[in-house]
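A.B. asks: I'll drop the sequence and a predicted model, then ask my questions.
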Amino acid sequence: MDGREVIGPQPGPPKRERADAARNREKVLKAAARLFRDKGVDAVSMDAIAAEAGVGKGTLFRRFGDKSGLAVALLDSRESELQAAILSGPPPLGPGAPAPDRLAAFAEAYLGYLFDHLDLVRMSETASPGARYRIGAYRFWHRHVAILLAEARPGADADVLAHVLLAALAAEAAGVMREEYGEARVRAAVATVIDALARP
């Protein structure tokens, strides 16, 4: 990634969301979360979400685009919690621990988030070719992992290694591995990869 996709701050004050738009957004997110939980992500249509939320289909599509846009919005608060723990939480997930320990803590925390929301994360990552790499959260995870790998392995190509490590945490792959081998074996395998990368 060359960073050209990142959009800088725009001049002028940020636009405030209209009160009715904010209410509609909240209704849609609650309806989508309820339907996804009760029926499964694949079984729920955008029409069903609009009907459950009591909004027009046009409102839904303009605001979120498709189900993957809804997934990203639903995941946002959990991602923000994990990001805050990485930036300012206690070690080893937060600052203050050696890089290999922080990488191991990140992978463990990320797998917990991933397996708790697997269908939503999978949808957000696979909605279109390359969707995973356009999500802002992925850029955050990549930068964090690259910084820690650069510290753990001076001279290594940390940017590429970060993508290699994060490939093991992709929702599609993690879901298949969990189904075939169980969650404990997936976590153990990821820990082995981190040891190999970060504790040479």
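C.D. replies: Arrived safely, thanks for sending. The structure displayed is predicted, hence computed values, not measured ones.

A.B. asks: going forward, measure contacts between C-alpha atoms and count neighbours the same way
C.D. replies: Noted.

A.B. asks: Next, report how far the helix or strand in which Leu149 is found is displaced from the centre of its chain.
C.D. replies: Taking DSSP states H and E as the definition, one finds Leu149 inside helix 136-152. In terms of CA atoms, centre = their mean, to the nearest Å, the centre of helix 136-152 is set 13 Å apart from its chain centre.

A.B. asks: From Arg78, how far out is Glu17?
C.D. replies: 22 Å (CA to CA, to the nearest Å).

A.B. asks: If you count surrounding residues, which of the two has more?
C.D. replies: Neighbour count, other CA atoms under 10 Å: between Glu17 and Arg78, Arg78 has more, with 12 against 9.

A.B. asks: Work out for me the element the spatially closest residue to that one that is not a sequence neighbour sits within.
C.D. replies: Distance criterion CA to CA, 6 or more residues apart in numbering; nearest residue to Arg78, sequence neighbours excluded, is Tyr113 at 7.6 Å. Assigned by DSSP H and E, Tyr113 falls within helix 99-116.

A.B. asks: Comparison target below:
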Amino acid sequence: MPERPLLGIGAPLPGTSEPTERADAARNRQLLLDAAHLLVREHGVDALTMDELAKRAGVGKGTVFRRFGSRSGLMRALLDHSERKYQAAFMFGPPPLGPGAPPVQRLVAFGRARLLDIEVEGELHRAAEISEAGDRYTGAPYNLLKAHVSMLLREAGAVGELPLLADTVLAVLDAPLVMYQMRVLGYDREQIGDNWAAFVERIAGPRSPVE
């Protein structure tokens, strides 16, 4: 039986119109979230209002409120949307981020991909008022990342308590820290990415040559 895609829609129910409605609703929701992501990337999180999203997506404001309930609900949905796309990339996408590359190469690609939208992620966490503790470290999104990093560290032959080591590795990519490094210390994304690569290689060993 083929594996169900991470973002897949449920199988149609024979003899009903519900599947089409569900598929349309899911597709429209994804279009709204893609438009919201672009707004945040282009103009910052403060520009993401229900009015602006409705205008960008070409729908009525009531549609946006029905989908997300409030601006805070929209922020949370957008965080979840971004997280799922990222998860799909490292679980099922092409190497080196996805399967098929040596583990250290995959760890390096994991960090560089995470940095691409780090400002969006950090601003969304702030706007959605998600705490630094509590659910952030016990919830499914963080623990999926941690399990993935732990697996790659194990495959690379890293030494130590892997759960603790995975937490330490992920802390280097923490959005508030990276945003401080960029906005206050003046480092650019490439410098931070290079530092991530060097850090990973010190912990897990040098990258295997590309075959």
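C.D. replies: Sure, I can see it. Values in this document were obtained by computation on a predicted structure and should not be read as measured data.

A.B. asks: Looking for the alignment partner of the residue nearest to Arg78 of the first structure in the second structure.
C.D. replies: Alignment note: Tyr113 of the first structure maps to Ala113 in the second structure; criterion TM-score structural alignment.

A.B. asks: What about that match, how many residues nearby?
C.D. replies: 16.

A.B. asks: what's the next secondary structure element after the host helix or strand of Thr63 of the second structure?
C.D. replies: Taking DSSP H and E as the criterion, Thr63 of the second structure maps to helix 61-68. Sequence order places helix 71-92 as the next helix or strand after helix 61-68 of the second structure, per DSSP H and E.

A.B. asks: tell me what that following helix is packed against?
C.D. replies: In terms of contacts (3 or more CA pairs under 8 Å, 6 or more residues apart in numbering; DSSP states H and E), helix 71-92 of the second structure is packed against helix 18-43, helix 118-128.

A.B. asks: Now do the helix holding Thr63 of the second structure: distance to the chain's middle.
C.D. replies: On CA atoms, centre = their mean, the centre of helix 61-68 of the second structure falls 23 Å from the chain's centre.

A.B. asks: That helix - contacts with which helices or strands?
C.D. replies: helix 50-57.

A.B. asks: by contact count, what packs against the helix it packs on?
C.D. replies: If contacts are counted by 3+ CA pairs under 8 Å, 6+ apart, helix 50-57 of the second structure sits against helix 18-43, helix 61-68.

A.B. asks: I'd like to know which of those lies nearest to Asn143 of the second structure.
C.D. replies: helix 18-43 (23.4 Å; CA to CA).

A.B. asks: rewinding a little: same list, the helices and strands packed on helix 50-57 of the second structure, but as a markdown table with distance to Ala166 of the second structure please.
C.D. replies: Below are these laid out as a markdown table (distance: least, CA to CA, whole Å):
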| stretch | distance to Ala166 of the second structure |
| --- | --- |
| helix 18-43 | 28 |
| helix 61-68 | 33 |
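
A.B. asks: Out of the ones you listed, which is closest to Ile203 of the second structure?
C.D. replies: Among these, helix 18-43 sits nearest to Ile203 of the second structure (CA to CA), with 32.3 Å.

A.B. asks: can you state the direction angle for that closest one and helix 71-92?
C.D. replies: 100 degrees (axes from the mean of the first three to the mean of the last three CA atoms, to 10 degrees).

A.B. asks: List the buried residues in helix 18-43 of the second structure.
C.D. replies: Pro19, Ala23, Arg29, Leu32, Leu33, Ala35, Ala36, His37, Leu39, Val40, Arg41 (16 or more other CA atoms under 10 Å).

A.B. asks: tell me the contacts of the aligned partner of the third one in the first structure?
C.D. replies: When the first structure is aligned by TM-score structural alignment, Arg29 of the second structure is paired with Arg25. For Arg25 of the first structure, the residues meeting the contact criterion (CA atoms under 8 Å, 6 or more residues apart in numbering) are Arg63.

A.B. asks: how about a cut-off of 10 Å?
C.D. replies: Arg25 of the first structure is in contact with Ala19, Ala31, Ala53, Val55, Thr59, Leu60, Arg63, Phe64, Ala73, counting by CA atoms under 10 Å, 6 or more residues apart in numbering.
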